[in-house]
Structure formats: structure tokens, C-alpha cells
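1. Build me a model:
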Amino acid sequence: MLDLRVLHYFLTVAREESITHAAEALHLSQPTLSRQLRDMEEMLGKELMIRGPRRITLTEEGLFLKKRAEEILSLASHTEEELRSDDTELNGTIRIGSAESDSVRFLMHAAHDIQARYPHLHFHITSGDGQQMMELLDKSLIDMAVVYGHVDMDKYEVLPCPTVDRWGLLLRRDNPLSQKEKITPQDLWDEKLIVSNQVLQDDNQADRLRVWLKKPFADLHISATYNLAYNASLMVREGLGSCIMLEKIIRVPEDDDTLCFRLLDPPLSDRLLIAWKRFQLFPKGTQQFIQLLKQEKDALEPID
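-> Okay, the predicted model is just below:
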């Protein structure tokens, strides 16, 4: 059986790329550390690292174990934190995996409110696309995922954010389309486009964009894809194309002499979904935070 302590040793070696440096960081002798790693390799029947004259490199099996070890140790640490938490005062860490969106302000506002009451309650935010966040949620490496697109309602509890995000086009000011107030589908048929990789991989989101564009993706000039909006803005700035993205993710000042943002017409919008596992047993801090999110969402939505 894998020992958590030895997994920690292995990750330290993988990070340092040196048994000598890892031994110093772990306050172990080099022979002791080398023996622990050899014993683990013998137990698994796999060579995990190639010991070169200057640096350690991981084998394919070593890379696989590194990824799994990071997940295992993160989950073990969080479990220990939950068990050690003091029920007399809410504390611990609430782990959120989130897509990029201005609507995340809603969660941060609630986080500020609950932390003002319980200062020992902390938050850890991981950013990434929806597929990555749902994978982390399934592995219990985060408590909730904040994503766009379809979420399986049989597996997860879902709370829609109260605000709606609008799609638009980030483009250079020297592009003729910058003279328009809004961008129509026909405007993009001959445009070099930069499109979110998540949108292309999510069937529901891809279908919505295709319907709006009134053309299949194969008939368009998609010059690049992106996961992080900031990198996409650099692509636009350097002339790789114009980027279809959500409003307010990239702040473009009115006096920016290179970039501008124009909304799509007819409007195309999305709503963030906050998802967590059904029947999940959360620490009291996370329970309270979810309850607060529900209360604040109800308070923000108009009563019919």
C-alpha cells in the first residue's frame, strides 16, 4: 500500500528534479530518501524516474503517479483539516473551482459576508474551464464548481447565479468592425476568429453558438482557440484575430488605443451554474456558505 509520507517524498523529488536537493528540503539523508524511492518502485513494479547525472526526469508511469499523488495528498490534507475543525467556530477552507466570469462577483460578495462573521474560514479558488472543474469536483478535490453549460442534475445540486453574462467580440480598433455598435452573425463569416476551447468542446454551448452564427464552424475562419481570456486578449492585440468572449472578463478602457469590445446582436447570453455533489457531507463552514448563496440569490431576484 502506498504510504502518504513516501508520496510526499516522491513529489518533492519531482519538483526539485534532484534527490540531493529534495533530501535537503525534506531534512533527510540522501541514502535514506533514495532507499524509500527504490522501495516504492519495487513495490509497484514500475520505474518511476530516470536518474540522470544532472537531473531526475519522470517516466510515463512517474508522471501518472505525480498527478495522482497531488490529488491524494490534497484530499488527505483537506480531510484532516475537516476532522480537526472546531465546531464552536466555523473555520477551514472552502475550495471553489471556477470559470472566468464577471458573475463570480456574486460568490466573492457572499464569501466576504461570511468571512466577516467567521474570520477563520478561508477560501481557495482554482480557475479553469468547465470540464476541468467538473473533473476536480468528481474527485472531491474542490467543494463546488462554477461553470457554464450543462450540468447533470441527477448527480449534482445546482444553483444558477442571479446575473446573466453577455457574449461579444473583442477586436482591434483598426478593424472596420470596431465602427459598429453591435456585431451580427454575418459580420463574422469572413472574420479571423478566436473561440473558447470550452465552447467548442461542450456540445450544448457549441450548438448555441453555431445557431447564432448561422453557419457551421467548418465554414468559418477559426484562427485560434483559448482557455484563458487574458491570453486570448494578447492574441487579439497581436493581430491573430477577433475573439468571441464574455463581456467584462477583459476590462477594456474607453481610451484603449488598441482594443475595443462590441456586444453580439441578436444578444447571446449565458448564466453561471454553481454545482456541488448531491448528498455530499460538507463541514459546517461549507454548509453555511451554500445556505448564504441561496439566501443572497433569492434576495437579488425580483418577486413576480
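2. only C-alpha atoms for contact and neighbour calcs from this point on.
-> Will do.
3. what are the ranges of the helices in the stretch 51-200 of the chain?
-> 60-84, 105-117, 130-138, 197-201 (DSSP state H, counting those that start in this stretch).
4. Would you mind giving these as CSV with distance to Asp39 and mean neighbour count added?
-> Below are these laid out as CSV (distance: least, C-alpha to C-alpha, whole Å; neighbours: other C-alpha atoms under 10 Å):
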stretch, distance to Asp39, mean neighbour count
helix 60-84, 14, 15
helix 105-117, 45, 15
helix 130-138, 30, 19
helix 197-201, 42, 17
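5. Reformat the ones you listed as a markdown table; add distance to Trp212.
-> Formatted as a markdown table, the helices of the stretch 51-200 of the chain follow (distance: least, C-alpha to C-alpha, whole Å):
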| stretch | distance to Trp212 |
| --- | --- |
| helix 60-84 | 39 |
| helix 105-117 | 27 |
| helix 130-138 | 21 |
| helix 197-201 | 13 |
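6. Identify whichever of those lies nearest to Gly239.
-> Checking the helices of the stretch 51-200 of the chain against Gly239 by C-alpha to C-alpha gives helix 197-201 as the closest, at 18.9 Å.
7. Pick out the residue closest to the middle of this protein.
-> Gly128 (2.2 Å; C-alpha atoms, centre = their mean).
8. Give the burial count for the residue nearest to Ile94 when sequence neighbours are not counted, as a bare number.
-> Nearest residue to Ile94, sequence neighbours excluded (C-alpha to C-alpha, 6 or more residues apart in numbering): Phe123, at 4.8 Å. As a burial measure, Phe123 scores 15 neighbours (other C-alpha atoms under 10 Å).
9. what distance separates the helix or strand harbouring Ala206 from the centre of its chain?
-> Assigned by DSSP states H and E, Ala206 falls within helix 203-213. Relative to its parent chain, helix 203-213 has a centroid offset of 22 Å by C-alpha atoms, centre = their mean, to the nearest Å.
10. Report all helices and strands that that helix contacts.
-> helix 197-201 (3 or more C-alpha pairs under 8 Å, 6 or more residues apart in numbering; DSSP states H and E).
11. So which residues make contact with the helix it packs on?
-> 129-131, 205-206, 225-227 (C-alpha atoms under 8 Å, 6 or more residues apart in numbering).
12. quick one: which of those residues is most hemmed in?
-> Of the contacts of helix 197-201, with other C-alpha under 10 Å as the count, Gly130 tops at 24 neighbours.
13. For Val252, see how far away that one is.
-> To Val252, Gly130 is 25 Å away according to C-alpha to C-alpha, to the nearest Å.
14. before we move on, back to that, quick one: which of the contacts of helix 197-201 is nearest Met144?
-> Using C-alpha to C-alpha, these come closest to Met144 at Gly130, 11.7 Å.
15. Before we compare anything, build this one as well:
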Amino acid sequence: MELRQLKYFLAVAEELHFGNAARRMNISQPPLSQQVKQLEEELGAKLFERTSRSVALTPEGVFFKEEAKAILERLERAGDTVRAMARGEEGALSIGFVVIINQSLLPEVILDFQQRFPKVRLELKEMTTNYQLKSVRNGTLDIGFIRYHNQDLSGLCKKTYIKENYVLALSDRHPLAGRSEVSLGELTDEPLVMFKRDNLPALYDEIVRAFTRAGMRPRMVQETNRRLTAIALVAAGMGVSPVPESTRRLGREGVTYLPIVEPLPEIEVAAVWADKGGTSVLDSFVAVMESHRHRD
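-> Here you go, the predicted model:
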């Protein structure tokens, strides 16, 4: 059974006239009649009652008309969907992110993308940097927003999304809370709340070295990769914590943020995705992301 046979049959079924159906399909009548006859032979059923004056559908023909119409409509919808997917207008996209990105422009990018491409289904996943890199490489994540600090990105595309500095988070009851800035040397014997080393070992070590150079021996009391947890510990007075400047936007009461005099490593959040095998939907998302990145 061929697609053109279904189209020819449906034209006759709707026109109930072989000549009109042939003109509608822009072919001569004999080939159309031949294709309909072949279809009937293949089905082993008579679809039309023909007389010299009229054409009528048989009961089998009435049933087959509805089925053929539904098949052709589904094929048309499938074609429209595939063409939309090829243009990056339809499909699905999985996006990983670290918490830091959620306090930046990512929500604006997501909203803009959904307004431009409402038929694309987005799946947002909060994930650590290392897990995102693994997931992008094994194909279970389309794009990830990671904290970048000299990791191996072989096989991946990378675009810097934002850069920001560290500030010191401390309880507003802390003796230094009223200062306009703080030096690391003033934090001798202060308990520290830090992210876990296994998440970003190179960055962790560089921050610790900065404290050491300032004459302070870091005393870690808590390590957590969840920024809300770190800020809650700071608010409770359990320690101070170097955090990305965007943490201010969390609006946690009882916490003060001070610029740090000594330079700490700059925080870079980057978007990463596989350098081959990307979809048109991914290309569309990257284009929207780029427009916001340049606007920023």
C-alpha cells in the first residue's frame, strides 16, 4: 500500500466522481482509476460501487475513508513536527545548573526561550558541576551551566556565561559586620563554612592558599555544596563563608556580605554541551542564551 494510493482513494471518496478526483490530484483519470483498483485488490475488498452514472462508497469504503483520512492527517502533523524540530522550534531540552546560576540571568533566559519556542519542553535539573560534565558527555543532559575552574572540557563546547567575585558572608552579629570591607588576615581563628573539596578541588585549594598567604590558617567547621545551607549556618553564627557575590540576592535575614580586600579566584559560570551531535533545539537555546549574555 502506497501513500499516493491513500491520497487518490480519499480524493475519489470525497468527490464521488473519478473525473473530478483526477483533476483535483492533477493527473489523468486512467492512472487514478488503476491505483484505486490496485488498492482494492490489495485489501481484498470493494471500496466503491460504480455505475455509469454514479460512484458510491461501500460499507468497507466508508470505514476505510475515515481511517485513511486519519492516517494522512497524522502524517501531516508528524511532518510539521519534524520540520519544526529541524528549525529548533519543537522538541525537548534538558538543562543542568548549579545553584549559583539560579540567582543570575538563567531564569530570564528560560522565560525568553519559552516565550519564543512554546512547543519545546524544558527539563531543568539542579546538579553539581562534576555530575553535569558526566551527564553531558554520556548524552543524558543536553546543556549544563557549571562552575568552571580549569576542568577538562575535552569533547565539549564552552561559553562563559557570567563571572563574579567572592564576598565574605558573616552573621550581622559578627564584630566585623559593620565594616565596609574585610581582609583575610583579620579572620584568624575564624571558623569557616566552605563547599566540599571533591566538588571543585582546584578552586578549593586556591581559596585555601589565599587564606594562608594572608597569614590565616583556615579552620573548616562545615562543608556543604548547598549554598542555602551555608548561608543558614552563617546566619546561625557557626562561621563565616566566602560565597559568590550573587548570593546577596537570596535575601537571607541576619547575614551581611563584605567585599574581600585580597583577590580570590574569580568565579566563572560556563555553559557546556557536546561538541558534536547537538540538536536544532539546543542551537536555538544557545542563541537565546547568547543574546542575554551579550546584553549583560
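16. Let me know the helix or strand that the closest residue to Arg24 of the second structure other than its chain neighbours is in.
-> Among residues not flanking Arg24 of the second structure along the chain, Ala11 sits closest, at 7.4 Å (C-alpha to C-alpha, 6+ apart). According to DSSP H and E, Ala11 of the second structure maps onto helix 3-15.
17. quick one: buried residues of that helix?
-> 5-13, 15 (16 or more other C-alpha atoms under 10 Å).
18. Now the element after it, going C-ward?
-> helix 18-24.
19. which residues in the first structure does that following helix match up with?
-> Counting by TM-score structural alignment, helix 18-24 of the second structure falls onto no part of the first structure.
20. if we can go back for a sec, contacts for the helix holding Ala11 of the second structure?
-> 18, 20-22, 24-25, 32, 35-36, 39, 56-57, 61, 65, 68-69, 72.
21. excluding its backbone neighbours, what's nearest the counterpart of Gly237 of the second structure in the first structure?
-> Applying TM-score structural alignment, one finds that Gly237 of the second structure aligns to Gly239 in the first structure. Once flanking residues are discounted, Gly239 of the first structure sits nearest to Arg172: 7.7 Å by C-alpha to C-alpha, 6+ apart.
22. surely that neighbour meets Arg262?
-> No: between Arg172 of the first structure and Arg262 there is no contact under C-alpha atoms under 8 Å: 10.7 Å.
23. Need the residues touching each of those two.
-> Ser178.
24. contacts for stretch 267-279 of the second structure?
-> Here stretch 267-279 of the second structure has contacts from 86, 88, 101, 133, 136-137, 142-149, 155-166, 244, using C-alpha under 8 Å, 6+ apart.
25. Apply 6 Å and report the result again.
-> Stretch 267-279 of the second structure has contacts (C-alpha atoms under 6 Å, 6 or more residues apart in numbering) with 143-148, 155-165.
26. next one: stretch 172-188 of the second structure
-> 214-216, 254-256, 258-261.
27. Compute the first-to-last residue distance for it.
-> Span of stretch 172-188 of the second structure from end to end, C-alpha to C-alpha: 18 Å.
28. Which residue ranges of the stretch 101-250 of the second structure form strands?
-> Under the criterion DSSP state E, counting those that start in this stretch, the stretch 101-250 of the second structure contains strands at 119-126, 143-148, 156-164, 166-171, 191-194, 219-223, 241-244.
29. re the thing from before, from Ile244 of the first structure, how far off is the residue nearest to Gly239 of the first structure?
-> Arg172 of the first structure is 13 Å from Ile244 of the first structure, by C-alpha to C-alpha.
30. same question, Arg105 of the first structure
-> Note on Arg105 of the first structure: its distance to Ile244 of the first structure, by C-alpha to C-alpha, is 21 Å.
31. just Tyr230 of the first structure next, same as before
-> Tyr230 of the first structure is 13 Å from Ile244 of the first structure, by C-alpha to C-alpha.
32. hmm, back to that, reformat the buried residues of helix 3-15 of the second structure as JSON lines; add distance to Ile110 of the second structure.
-> Below are these laid out as JSON lines (distance: C-alpha to C-alpha, whole Å):
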{"residue": "Gln5", "distance to Ile110 of the second structure": "45"}
{"residue": "Leu6", "distance to Ile110 of the second structure": "43"}
{"residue": "Lys7", "distance to Ile110 of the second structure": "42"}
{"residue": "Tyr8", "distance to Ile110 of the second structure": "46"}
{"residue": "Phe9", "distance to Ile110 of the second structure": "47"}
{"residue": "Leu10", "distance to Ile110 of the second structure": "44"}
{"residue": "Ala11", "distance to Ile110 of the second structure": "45"}
{"residue": "Val12", "distance to Ile110 of the second structure": "49"}
{"residue": "Ala13", "distance to Ile110 of the second structure": "48"}
{"residue": "Glu15", "distance to Ile110 of the second structure": "49"}
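33. Please verify my assumption that the residue nearest to Ile94 of the first structure contacts Thr93.
-> Yes: under the criterion of C-alpha atoms under 6 Å, Phe123 of the first structure makes contact with Thr93 at 5.3 Å.
34. counterpart of Asp86 of the first structure in the second structure?
-> Matched across to the second structure, Asp86 of the first structure falls on Val82, judged by TM-score structural alignment.
35. Where in the second structure does stretch 35-51 of the first structure align, residue-wise?
-> Using TM-score structural alignment, stretch 35-51 of the first structure corresponds to no residues of the second structure.
36. Check the offset of stretch 171-187 of the first structure from the chain's centre.
-> The answer for stretch 171-187 of the first structure is 30 Å, by C-alpha atoms, centre = their mean.
37. Next, the buried residues of that stretch.
-> 171-173, 177-178, 182-185.
38. Check stretch 233-241 of the second structure too.
-> Those would be 233-235, 237-241, for stretch 233-241 of the second structure by 16+ other C-alpha under 10 Å.
39. Setting aside sequence neighbours, what's the nearest residue to the residue nearest to the centre of the first structure?
-> Leaving aside its sequence neighbours, Gly128 of the first structure sits nearest to Ala99 (C-alpha to C-alpha, 6+ apart; 5.4 Å).
40. does that neighbour really touch Gly149, like I thought?
-> No: the pair Ala99 of the first structure / Gly149 is not scored as a contact, 10.9 Å apart, by C-alpha under 6 Å.
41. So between those two, which is more surrounded?
-> Ala99 (23 against 17).
42. so what's that one up against?
-> Taking C-alpha under 6 Å, 6+ apart, one finds 127-129, 147 in contact with Ala99 of the first structure.
43. since we're on Glu89 of the first structure, how many residues are nearby?
-> Using other C-alpha under 10 Å, Glu89 of the first structure has 14 neighbouring residues.
44. Please tell me how far it sits from Asp39 of the first structure.
-> 43 Å.
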